[in-house]
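**Student:** Let me see the structure of the following:
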Amino acid sequence: MVYMSKQFEITVADLYDFKSCPLRFKFTEIDKVCKKITANDGIRESIQSVLNYYYFHLKGGTQLGFDELKEKLSSIWYGNLDIYDIHVGGKAEQRKKELEAIDMLYTFYRQQRYEPDQVLASNLDFRIPFGNDFYVRGNIPVVRDTARGVEIAVYKTGKSKYDDFWQKTDMGLTLMAMAYHSMFKQEIDSIAVHILRKGTTHFVTRKRMDYKRLYKTVDLVKESMEKGWFYPRETFACDKCPAKNLCMEWR
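**Tutor:** Here you go, the predicted structure:
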């Protein structure tokens, strides 16, 4: 059975979701029978929305204060803006995750408070073709002018250790570098990865030679989708998966 139309488009997050669990990807992105995102994904998306809001105003000449950023976060997190359908285990868990997000947002604010970024562009959407019928779309959060040259800034909210392995294999960074290259006809000078839970920063580079791994990965993902290889990958992460009940009934 072929699950893909003549032209198929996925996001950077979809690439990771498919690699993590092809069956969950099928439920959420193809069958669309499960729309909620996990609490951790909700934190990531909510914070990124707030940062887009901050950089939009900063580029216009206004630096927002922490209270304004926190208010924006709460509006998103509690659904007042109706942006994300976040799967949380009750009000206590929702509040706990909100406090985690506020702590990370304050880390960002401290970094920006006295030395705000020199923003060249922000919230840049991109769409990269892989062949004639498969596209990966994503977003460059911010491009800024620094002493290291023109730099993409990325903000991570996860708990995993962002060691040398992830710095070299992060597909999201590679796609951003490719998109920047396509838009501006030159390689990006630097990519800064800010780990908001720890307040640390890693400086990463991406060159043409780094694109090869991504091309091979996307080709394999595309082949798996075309052949309908949507199988479950049971891990401890299943405990908080919004597709857990559907997965139990899959045969």
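
**Student:** Every contact and neighbour count from this point should use C-alpha atoms.
**Tutor:** Will do.

**Student:** Report the contact partners of the closest residue to Ile37 other than its chain neighbours.
**Tutor:** Of all residues not flanking Ile37 in the chain, Ile86 sits nearest, at 5.0 Å (Cα to Cα, 6 or more residues apart in numbering). Contacts for Ile86 (Cα atoms under 8 Å, 6 or more residues apart in numbering) come out as 36-39, 42.

**Student:** Then Ala243?
**Tutor:** 24, 27-28, 34.

**Student:** Most neighbours among these, which one is it?
**Tutor:** Ranked by neighbour count (other Cα atoms under 10 Å), those have Arg24 at the top, with 25 neighbours.

**Student:** Check the spacing between that one and Glu226 real quick.
**Tutor:** Counting by Cα to Cα, to the nearest Å, the separation of Arg24 from Glu226 is 16 Å.

**Student:** Could you report the distance from Pro22 to Thr28?
**Tutor:** Taking Cα to Cα, one finds Pro22 at 10 Å from Thr28.

**Student:** Need the overlap of contacts for the two.
**Tutor:** Here Pro22 and Thr28 have no joint contacts, going by Cα under 8 Å, 6+ apart.

**Student:** Redo the contacts of Ala243 as JSON lines? Include distance to Gly60 and secondary structure.
**Tutor:** Below are the contacts of Ala243 laid out as JSON lines (distance: Cα to Cα, whole Å; DSSP: H, G, I helix; E, B strand; the rest coil):
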{"residue": "Arg24", "distance to Gly60": "40", "secondary structure": "helix"}
{"residue": "Phe27", "distance to Gly60": "41", "secondary structure": "helix"}
{"residue": "Thr28", "distance to Gly60": "37", "secondary structure": "helix"}
{"residue": "Cys34", "distance to Gly60": "38", "secondary structure": "coil"}
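
**Student:** Residue for residue, what is the longest helix this protein has?
**Tutor:** The longest helix of the chain (DSSP state H) is helix 91-113.

**Student:** List of residues touching it?
**Tutor:** For helix 91-113, contacts defined as Cα under 8 Å, 6+ apart pick out 39, 43, 47, 65-66, 69-70, 73-74, 77, 88, 157, 196-197, 199.

**Student:** all helices of the stretch 1-150 of the chain, in order?
**Tutor:** For the stretch 1-150 of the chain, the helices defined by DSSP state H, counting those that start in this stretch cover 12-20, 22-25, 39-59, 66-77, 91-113.

**Student:** next up, for comparison:
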Amino acid sequence: MDVTEQQLFDYLQCPVYYDITVNKKLPSEQPVQLSDLLMKVTRFFYLQLSLGEVPTLATLKRKWDMVFQPYQEILGEKKAIEGLQLLMKLYDWAKETKLVVIDIDSPYAITSGKNKLEGVMGVIAAGKNGRDELLVTSFSPRMSHEDLDALKLKYTIDSYAYRLKYGKDLSGIRIHHVKHGKDSLTFRKNSDYERLFGTINGVCKSLENNIYYVRDHYGCAICPVNNLCKYWFNNY
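**Tutor:** Next comes the predicted model:
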């Protein structure tokens, strides 16, 4: 069975959410987040760096204005300024560290038994030790916790995708916390990849057997499809 990375994460988030949005194709409107808009500009910035071009800060500002403008009324001017300030911090950090982006958004296909996971790899940058590392950019106001970083499935997927493409392992995973100007590091080993294969096979088996149950947690109250969820409103 073939699944996309987004489908995998949607099912893990909540099987009923997957059933509503993927199988039944009912509309789901995700609330806009400042971090999502910032990542659009960040990926543009990193893509230019991967092509050997260094955009000016003025170019990033114009890109930010273009990305933010449709959401101006929703998020407000204060968020526009906050976003620009964070992008300026990111730009200064990249300049100071002489950031070299080697790869971004390369497609991958990870096979586990009869199942296959497809998606795109994240950002690969040159590490300080001369070896490549996965670069994760966080605009969160909080530093991530090392225990959660060690379990983050997306980091595991990208690390294994790198191994498949380049025939070697990353030196590590660097999470750059823009707001704090600090980095945290985490790593992956073979046992993490075994867990990944188990997750892929488990989700695929559940999909093949049409297993859709509610993952009841605090996020249900703000889920964009809770008005369609039979467990939330019993209106199927």
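
**Student:** Could you tell me the TM-score of the two chains?
**Tutor:** Superposed pair, TM-score by TM-score structural alignment, normalised by the length of the second structure: 0.82. Supporting alignment: 233 aligned residues with a Cα RMSD of 2.8 Å.

**Student:** buried stuff in stretch 160-178 of the first structure?
**Tutor:** Within stretch 160-178 of the first structure, the residues that qualify as buried by neighbour count (16 or more other Cα atoms under 10 Å) are 162, 167, 171-178.

**Student:** I misspoke; the intended subject was stretch 183-195 of the second structure.
**Tutor:** Applying a neighbour-count criterion of 16+ other Cα under 10 Å, one finds 183, 185-188, 192-193 buried in stretch 183-195 of the second structure.

**Student:** Cross the residues you listed against helices and list the overlap.
**Tutor:** Secondary-structure check on these using DSSP H: residues within helices are 192-193.

**Student:** in which helix or strand would I find the spatially most central residue of the second structure?
**Tutor:** Central residue of the second structure (Cα atoms, centre = their mean): Lys154, 6.8 Å from the mean position. Element membership for Lys154 of the second structure (DSSP states H and E) is helix 153-166.

**Student:** Which part of the first structure matches that helix?
**Tutor:** Helix 153-166 of the second structure lines up with residues 171-184 of the first structure when matched by TM-score structural alignment.

**Student:** quick one: the matching stretch to chain centroid distance?
**Tutor:** Centre-to-centre, stretch 171-184 of the first structure and its host chain are 14 Å apart (Cα atoms, centre = their mean, to the nearest Å).

**Student:** Identify all contacting residues around it.
**Tutor:** For stretch 171-184 of the first structure, contacts defined as Cα under 8 Å, 6+ apart pick out 12, 126-128, 138-140, 186-188, 191, 206-207, 210-211, 214.

**Student:** Closest to Ala153 of the first structure out of the residues you listed?
**Tutor:** Ranked by distance to Ala153 of the first structure (Cα to Cα), the contacts of stretch 171-184 of the first structure are led by Ile191 at 5.9 Å.

**Student:** mean per-residue distance, the strand or helix carrying that closest one to the second structure?
**Tutor:** Applying DSSP H and E as the criterion places Ile191 of the first structure in strand 190-195. On superposition with the second structure, the mean distance recorded for strand 190-195 of the first structure (mean Cα distance after the TM-score superposition for the first structure) is 1.6 Å.

**Student:** Just give the closest residue to Thr52 of the first structure, not the sequence neighbours.
**Tutor:** Not quite, residue 52 of the first structure is Asn, not Thr. In space, and not counting its chain neighbours, Asn52 of the first structure is closest to Asn123: 6.1 Å by Cα to Cα, 6+ apart.

**Student:** Would you confirm that the one you found contacts Val142?
**Tutor:** Yes - Asn123 of the first structure is within contact range of Val142, at 6.0 Å (criterion: Cα atoms under 8 Å).

**Student:** Those two: which has the busier surroundings?
**Tutor:** Looking at Asn123 of the first structure and Val142 with other Cα under 10 Å, you find the greater number of neighbours at Val142, namely 22 against 18.

**Student:** The more buried one matches what in the second structure?
**Tutor:** In the second structure, the residue paired with Val142 of the first structure according to TM-score structural alignment is Ile124.

**Student:** Spit out the contact partners of that match.
**Tutor:** Contact analysis of Ile124 of the second structure by Cα under 8 Å, 6+ apart lists 101-104, 132-135.

**Student:** ok but Arg197 of the first structure is inside a strand, no?
**Tutor:** No - the assignment for Arg197 of the first structure, made by DSSP: H, G, I helix; E, B strand; the rest coil, is coil rather than a strand.

**Student:** Give me the helices and strands touching the strand holding Ile191 of the first structure, please.
**Tutor:** Counting by 3 or more Cα pairs under 8 Å, 6 or more residues apart in numbering; DSSP states H and E, the packing neighbours recorded for strand 190-195 of the first structure are strand 149-156, strand 200-204.

**Student:** In TSV, list those strands along with distance to Ala101 of the first structure.
**Tutor:** Conversion of these to TSV gives the following (distance: least, Cα to Cα, whole Å):
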stretch	distance to Ala101 of the first structure
strand 149-156	11
strand 200-204	16
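
**Student:** so which of those strands comes closest to Cys238 of the first structure?
**Tutor:** Nearest to Cys238 of the first structure among these is strand 149-156 (21.8 Å), distances taken as Cα to Cα.
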